[in-house]
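Participant: Structure, please.
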Amino acid sequence: MTPQQLSKGANVSIGELTGEPMPRLIFVIETKALEGKDFGLDAGILILGDDGQVRSNEDFIFYNQPTGVGGAVRLVSAGGQDDERDSSGDLDDSLSHRDAIEVDLARIPESVSRIVVTASIDPRTDAEFGDTSLVTLHVAPAEAPEEPIIEYVVEGLGSERALIFGEVYRREDSWKVRAVGQGYENGLAALVSDHGVEVDDESPTDDSASDDEVEGPQDTETPRPASGSSVPGGVVEASPGSELEDETQPRTEDGHDQRDAGAKVSIARKRRPAALPRDWEERDSAYLPRPDRSEWQRARLFPSVGMKSSAEQEMRTTSILLACMETVPEFGRSVLAQAGAPRGRIETFTEVRFTLSGDEVRPDGLIRVSRGGKTWQALVEVKTGRSELNADQIANYLKLAKSKSIDAVLTISRDLMASPDQFPFKVDGRMLKNVELKHLSWEEIVAEAAIVYEHVGVGDRVRSRVLEEMLWYAADVQSGMWSFDDMGRQWVKVREAVKHKTVSASDAATSDVCDRFDRLARHIALYLSAFTGQKITSQPPASRVDTVSRAKQLADSGELFALLRVPGAAGPVAINADLSRSRLGCSLKTTAPRSGRTQTKVNWLTRQLASAPGELRITAHHSGSRVESTSALLRDIREDAGVVMPPDGRDIREFTVTMEASMGSKRSGSENGFVAAMTGLATSFYSDVVERVRSGRDS
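Facilitator: Predicted coordinates for the structure are as follows:
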């Protein structure tokens, strides 16, 4: 059946097209962005009374409030750009983005006169509806979503950032659909406010921070709502009566929520994990710009050739770093923010000379930040390559800083610590009363440079090239800006002791390996942060007591554990190494939707993992028990969802998704090494699982 084409202002009777006056309908909004545009789209619905206004704020159905009218209206998944692939299996940039809404007209109360179908653009992008080559509304019966009965192509769009596509309205005992095409340049808040929704102006949105407050990039995705119906472009299971909604809320006789009608609506987006770049598997490092594949080597602003000693390496690298911090203030501010420096004009100096108690003292550098009449200064001590920081030398610099009223001492070396407040040397706490001491690893600094270059952006082409050149210099082993790549000298000893069951919790080697694993977790967090542009962190032990218990845990179980916190993810990402089995693992727990049949919940998860490898292990945790669960491989669940469902008919409260890999035979970050294997597994898990799986609480 060819869908009926509507032009702006035209209308058509639903009953005449479907043969029934009050069917269940799917409204699919489809957009195709122009090449190179970041275009996030979100559908929404406004439920209006006779006065053209919402009856309460509960009548605005959108990404933060995905169901309404007792479940008669709800957002469903329509498959987006991330789900579309061309014939070769690769993602196709030219394909459209879809979002959809299901409306059950038979369940709409008499107090509702109109149902308005809207969409808005992610405010964290600079896109407008004029940045599209196609904007379309399709209407289809829920039972046959692949067969639309109405199509409306919206034309003549420009600077609009929110749009009313159409409306469903009553005419006596039947419903009609009208094509509207009304745009709002000021976005979603302006659109919904016109229809009586009280927007919380004080609620922060991800793009509301001022330039002075933002030190890193913001996320660029929005959460996709729970799916429960088939829609054009992305087939999902429909199950009447299985709406994924909160049934505990009191409702009126017409199904309208009895909540605080005076409460304002927050339209701040819930975060989703930022996506990895599509070429992440091809890159040599997340910290590098895309590799130059030409036969000729491009001339480098900071060449590393000709260095003949570690002293020369240290001097050259220090000068390059400090000069780039001053020349590219976006980068300098992002680094100095970690050292507690204020924002302001950055000046940097190398090989500075002071006198302390009659002796000459020469730190590697000094950083000065000026703002208004105030000045903040820090002494800088740098070590490159395998050189180690000297505790006595740092103590001397702390004394110097105190005597000269210098605010801080900043140390830089290859030592990536498990926690930002740790140091790779011992320091007397009494010396820190008047001077702040901060340590940064090269990895932290270079990750900040990559984030600024790839994600935040530099406002000047020349400065951007300077930062790019620093990244290329950092990638050269001759620069001495080394990252974490070694589990330490005790690794083989402890690994073999675990296999032979002779490991001791009180052995210093056991604690050292636990500490190294915590550093590895932080290395992975920085690696993913550089890839995605969002702040991913690891969770180190909170205290010395926790560290001791970690050593005991390793001795008892033979396993190492750590947690990664990913903004917008369904939960923490757990990474672990089973030394007795030589296996690595990554896992993510996600709460199951609060309502719906058990099989619907399993399907809800497997749909999100449609492109994930079949070797993933899915564990369904049973309701009413902390220990009972059912587990199966994803490929088997795709064949038969029953293999993971509780055998006694019980419900599922949450799922755990796990990916495993071989541990590698070496301790280092080289190919087949433990560090490389754990980093690679975590990155693959992020791409296949963390980006895609959402929490059932959002459904």
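Participant: contacts and neighbour counts: CA atoms only from here.
Facilitator: OK.
Participant: so how far is the first residue of stretch 448-455 from its last?
Facilitator: 10 Å (C-alpha to C-alpha, to the nearest Å).
Participant: buried stuff in that stretch?
Facilitator: 448-455 (16 or more other C-alpha atoms under 10 Å).
Participant: Out of these, flag the one nearest to G696.
Facilitator: Using C-alpha to C-alpha, H455 is the member of these that sits closest to G696, with 29.5 Å.
Participant: Wait, a helix at the closest one?
Facilitator: Yes. Inclusion of H455 in a helix is indicated when DSSP: H, G, I helix; E, B strand; the rest coil is applied.
Participant: compare with the first, here's sequence two:
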Amino acid sequence: MREMVKGSNVALAALSENAGSVIAGLSWVSPTGDGDADVSVLLLDANGKVRSDGDFYFYNNPVAADGSVQLLGKTPSENGDEDRISFDLTAVSPGIDRIVVAASRYDGAGFGELEDLKVTLADAGGDNLLSFAIDDAGTVSAIIFGELYRRGDEWKFRAVGQGYDCGLAGLATDFGVDIEDDAAAEEALSGSEGNEQTDTTAPTPAAEPQPRAILNSVPTPRPAAEEGGPRKKSARPRTAKKKVTLPKVAQKSLADNDSWTQARLFPVSALKSDRDREMRATSVLLSVMAQVPEFGRRLTAAFGAPAGRMETFTEVTLPHGDTPRRPDGVIRVERAGKLWTALVETKTNGNDLKPDQVQAYMDIAARRGYEAVITLSNDVALEGSPLVDVKIDRRRKHKVALWHLSWAEVTYQAQMLIRHEGVADKTHAWLLRELLHYLQHDNSGCHGFQNMGSAWVPVRNGINDETLSQGDPRALDVVESWERLIRQICLSLGGELGQKVLPVQRAKRGTDPKARRGRLADQLCLDGRLPAELRIEGAPGTLTVSADLRTSKLRTSIEIPAPEQGYPLTWAKRLIRRLTEAPADLHIETLVEGEPGGPRGTLERLRPEPADLLPRNNATQITGFRLSLFKGMGSSRGNAESGFIRSVDDAVHRFYTTVVVHLDHPTPRRASSKEPAETR
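Facilitator: Prediction:
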């Protein structure tokens, strides 16, 4: 393998006869364990510029249509992770003279905080061709590791090691990529309607720093424009601070027909009874917890388990009077000669935990010195409302904790690790993928909260015929089921997005959860509505969900504040442009100061006339906009309970993916009065 120094170059043909396709690997080591960077590739013409933003490949644009470039993501290596990029040099357009390979960091982080920065190049056969180490990175936030360039009919590699102080935005701008500065664009919109401003100032390499505004965003690549044709206005840039995990492209199957079932590590086809499902689910989960330390630690750390060597067991037999008991599983963690042990009781397919079983396991754990009993079911535990009431003998010196996990929480933790945060070991990653496939299979019984309870239908009927009275305990049961459903939806959406999604409980701090639910139950009896609020990390506002049991309608909505600067007409036009891909039946309402409501209309009607969102009185102050979608409750399939749960889940996911993701994150106006305290 050729060891390169800064500025040196080499012909690929001199290193391998199989260099038509190569794989570049960029790697680094973080002493703190939490540092990382993102790779990017730019295709340059003879002038040293991109032909269009489509020649810029990064995490939001990872694959070239012609297959010449493909960002493969992170792969476990000896010292950590290695970002790999595949190049098919035979497919590179003749108009491309140079391919730049770079990496960048964000939030003020520099490459000097990382160690062992290195780029390697391997041929199609997997043989390493060359290596180039960078040992003088300094404080720069972006670095060009190297570049592939043409010399006649052959390709060569040059070790560059050039740093930039302005991050990926500055690096991209230097090579002709259009960057939209959000602050400048907002200022331009304030002065004229519909005009957008882009910043094309080229950055200066770190060796020759000059004053310039550091941009906080990078562009969403646009398709290459035809030569000589009008240049298409760039789309709004997507923030570069958080990596977006894109769905994998399904590979073509080698099966003879679509009816063949792929072999899985954890099969579900043989599951015929609830007992089979419980035994299989327990064994699958506990075995993966023991084999994937990151995952096992995630699930047990909150229960007081130490970080140590974990062993798991299923179908154990423990003495209990005249009748031995067989808990579904046992978890044992050893660290520094000390042992932490927990019994596990599992339920699947919506089956309820049995209080007598859990009580017996609590007694056994107390006698044998176990630290905890962990229950696992489709249900979601609520603060102040335990799923199982057990009696604890206060005379015992050894205390046993009772904890609960829902299958939705298990799925969430698996999703966060495998899809968003990454697992260091290939085998561990494969095990988590197999577990996730099992948990999400229809036949596993591990789908999470599935039933609104026995009080659901009587409460809906009582609201419809106005016979439900305040203080009815069935209303409180429905409120608790609603809260469980919302918490499960938060886990589901958070696992898909890789972001925190939390329910917002608007109440004074220190308020008893039971008292808060009691007030919601009384309100349900009065107006027939079940309200909820979800706070999504990175969203411009709180997502509100309301189920109206009288009209059988679900409403999902979000309120976004008006910008600090600019003109109302500019705000309205900008909002309509952002919602180009949103559903036509989206309701938009203007919020005005001192009035219950302002102008409103559907997106379909407002698209040609955004000015219809403005109040007729020009002196009226606009405080924001409310966006809402409406959907019918329940479904013709299944029973009323499962149909309602499905409809709420679908409504939240649809609203986020079709509306919220397109919204700006404006700076809110200064509030004139304090908002109510929020607790989660």
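Participant: follow-up on the earlier one: turn the buried residues of stretch 448-455 of the first structure into TSV, columns for distance to I14 of the first structure.
Facilitator: What follows is those, written out as TSV (distance: C-alpha to C-alpha, whole Å):
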residue	distance to I14 of the first structure
E448	55
A449	56
A450	54
I451	51
V452	52
Y453	52
E454	49
H455	47
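Participant: just curious, which of those is nearest to T317 of the first structure?
Facilitator: A449 (14.6 Å).
Participant: Apart from its chain neighbours, what residue comes closest to that closest one?
Facilitator: Once flanking residues are discounted, A449 of the first structure sits nearest to F331: 6.0 Å by C-alpha to C-alpha, 6 or more residues apart in numbering.
Participant: The one you found and E448 touch, don't they?
Facilitator: Yes. F331 of the first structure lies in contact with E448 (C-alpha atoms under 8 Å); the separation is 7.1 Å.
Participant: quick revisit: return the residue of the second structure aligned against the residue nearest to A449 of the first structure.
Facilitator: F331 of the first structure is assigned F295 in the second structure as its aligned equivalent, the criterion being TM-score structural alignment.
Participant: so after the helix or strand hosting its match, what's the next helix or strand?
Facilitator: Here F295 of the second structure is covered by helix 293-300, with elements defined by DSSP states H and E. The C-terminal neighbour of helix 293-300 of the second structure among helices and strands, as given by DSSP H and E, is strand 309-314.
Participant: State the span of the first structure onto which stretch 28-37 of the second structure is aligned.
Facilitator: No residues of the first structure are matched to stretch 28-37 of the second structure when aligned by TM-score structural alignment.
Participant: List the contacts of the closest residue to H622 of the first structure other than its chain neighbours.
Facilitator: The spatial neighbour of H622 of the first structure that comes closest, neighbours along the chain excluded (C-alpha to C-alpha, 6+ apart), is I652 at 4.7 Å. Shown here is I652 of the first structure, whose contacts under the criterion C-alpha atoms under 8 Å, 6 or more residues apart in numbering are 592, 598, 601, 620-623, 645-646.
Participant: Now intersect those with the strands, please.
Facilitator: Filtering the contacts of I652 of the first structure for membership in strands, criterion DSSP state E, returns 620-622.
Participant: Select only the buried ones of these in PyMOL?
Facilitator: Buried subset of these, written as a PyMOL selection, criterion 16+ other C-alpha under 10 Å:
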select buried, resi 620+621+622
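Participant: Go through stretch 292-309 of the first structure and flag the buried ones.
Facilitator: When neighbours are counted by 16+ other C-alpha under 10 Å, the buried residues of stretch 292-309 of the first structure are found to be 302-304.
Participant: What's the residue nearest to H622 of the first structure aligned with over in the second structure?
Facilitator: Applying TM-score structural alignment, one finds that I652 of the first structure aligns to I622 in the second structure.
Participant: Many thanks, I have nothing further to ask.
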